[in-house]
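Q: Have a look at this prediction, sequence included:
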Amino acid sequence: MYEGAVQELIDELGRLPGIGPKSAQRLAFHILEAETEDMQRLVRAIVTVKERVKFCTVCGNVTEAELCNICRDDRRDPTIICVVEESKDVLAVERTRAFRGRYHVLGGSINPIAGIGPDQLRIRELLTRLNDSQIQEIIIATDPNLEGEATATYLSRMLKTIGIAVTRLASGLPVGGDLEYADEVTLGRAFEGRRNALT
């Protein structure tokens, strides 16, 4: 344990996802040893992102405008919506260049242990979007882990009564993995071989 400001910085860094106590300590000492100008740029970048970035009013992706660049793009296919958990998953899918439709970001996945149920996700907003008669297919692209599978099953059962095709990504993604860590080829093949969500 360190004193005062150093320990406070380590504690705050340790609250970031994926940062354990040792990583937090290494980062804190890197910050202490770094040039002041470099750290001021980091501080400005953090403040700027918190001030400017919000969520797209249509899909929930991160943006600095009312609509994200994907929702504003008239070249995207408005008949297909790919449902993902987080904005980082949109980037993972976009890297494959296998999908040219639109997205819907849920803002997480169903996780009863963490107190996250369907009401905490952007599912109502998805249902509102489905009132548009243009939409013909929903692709559920949740992470292939326990929470992602629970979310996909919930969505599949709820959406099957609407009369819109509901598909899931095909195999090829490792169970227990996250979309953002999948390579482009694996994720692209999973998109091309997607299957009915209820089979």
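A: Nice, I can see it.

Q: okay, CA-based contacts and neighbour counts for the rest of this
A: Noted.

Q: Now for the spatially most central residue of the chain: which residues touch it?
A: By C-alpha atoms, centre = their mean, the chain has its centre lying nearest to residue 86, at 1.3 Å. Residue 86 sits next to 61, 105-108 when contact means C-alpha atoms under 8 Å, 6 or more residues apart in numbering.

Q: With residue 65 instead?
A: Counting by C-alpha under 8 Å, 6+ apart, residue 65 touches 53-54, 56.

Q: Neighbours of the closest residue to residue 171 other than its chain neighbours, how many?
A: In space, residue 171 comes closest to residue 190 once its chain neighbours are excluded; the distance is 5.8 Å by C-alpha to C-alpha, 6 or more residues apart in numbering. For residue 190, the neighbour count with other C-alpha atoms under 10 Å is 19.

Q: try it against this one:
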Amino acid sequence: MGGPEIDRLVGLLAKLPGLGPRSARRAALKLLQQPDTRMLPLAQALVEAAKAVKHCHICGNLDAQDPCTICADPNRDRSLICVVEGVGDLWAIERAGAHRGLYHVLGGVLSPLGGIGPEDLNLGPLLTRLADGTVTEVILALGATVDGAATVHWLSERLAGAGVAVSRVAHGVPMGGALEVLDDGTLSTALRARRPA
């Protein structure tokens, strides 16, 4: 294509989620065509983020400060903790503005096939957070997958004696979704999770 530097750039870009080799080549070409306005600012932002961003020791979020801005915000509802699989899920819920409490990032879900067991999840710090009695409800916001459902079941059992209410996010028909195009699992879950109109 154009030398080992370009091949390395394309190879690194192709490792990012959502970018295959073709998309990575297009992105690399865009960056290389305007190095002063696109590539160098991106490189500088990457270096700064790599140096500054860290995991929050309380919830597991990624932020430039520890505790993170969410944990440090005195206006958050400290009686609610929303448990998510990863930081991307936390960011999605924050973007939606749907939760004004705190979070806890598990760092994965139980997956026997993937080799992820209970000891691989970030559960200890959550149990520590529940011990002082401030938290009254834990919301389990895990994906509607087999592994997510297994993790919700396991967590519900683990949290049963913690003196907090345990709930889970609803799953079902998406806004604007037509019933005829939904998969069987989503449709049956939506019917089971129905509520008064």
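A: Now that the structure is in, tell me what you want to look at. Predicted model only: the values in this text are computed from it and were never measured.

Q: related to what we said a few turns ago, from residue 151 of structure 1, how far off is the residue nearest to the centre of structure 1?
A: Computed as C-alpha to C-alpha, to the nearest Å, the residue 86 of structure 1 to residue 151 of structure 1 distance reads 13 Å.

Q: With residue 163 of structure 1 instead?
A: The spacing between residue 163 of structure 1 and residue 151 of structure 1, counted by C-alpha to C-alpha, is 19 Å.

Q: can you pull the buried residues of the longest helix anywhere in structure 1?
A: Counting by DSSP state H, the longest helix found in structure 1 is helix 36-52. Judged by neighbour count (16 or more other C-alpha atoms under 10 Å), helix 36-52 of structure 1 contains no buried residues.

Q: shouldn't the residue nearest to residue 171 of structure 1 be in contact with residue 167?
A: No: applying C-alpha atoms under 8 Å as the test, residue 190 of structure 1 and residue 167 come out as separate, 11.4 Å apart.

Q: what lines up against residue 24 of structure 1 once you look at structure 2?
A: Counting by TM-score structural alignment, residue 24 of structure 1 lines up with residue 24 in structure 2.

Q: At which residues are the helices of structure 2 located?
A: Assigned by DSSP H, structure 2 shows helices spanning 4-14, 21-33, 40-52, 69-72, 87-96, 124-130, 146-159, 184-192.

Q: Just the angle for the third one relative to helix 21-33, thanks.
A: Interaxial angle of helix 40-52 of structure 2 relative to helix 21-33 (axes from the mean of the first three to the mean of the last three C-alpha atoms, to 10 degrees): 110 degrees.

Q: again, but for the last one
A: Following the same axes, to 10 degrees, one obtains 90 degrees for the angle between helix 184-192 of structure 2 and helix 21-33.

Q: How far away from the center of its chain is helix 184-192 of structure 2?
A: 24 Å (C-alpha atoms, centre = their mean, to the nearest Å).

Q: ok, so what distance separates residue 24 of structure 2 from residue 45 of structure 2?
A: 19 Å.

Q: go on, residue 84 of structure 2?
A: Per C-alpha to C-alpha, residue 84 of structure 2 is found 27 Å from residue 45 of structure 2.

Q: Residue 163 and residue 151 of structure 1: who's more crowded?
A: A side-by-side neighbour count of residue 163 of structure 1 and residue 151, using other C-alpha under 10 Å, places residue 151 first with 24 against 9.

Q: Skipping adjacent residues, who's closest to the more buried one in space?
A: Per C-alpha to C-alpha, 6+ apart, closest to residue 151 of structure 1 is residue 110, 5.3 Å.

Q: That neighbour contacts residue 118, doesn't it?
A: Yes: using C-alpha under 8 Å, residue 110 of structure 1 is in contact with residue 118, at 6.2 Å.
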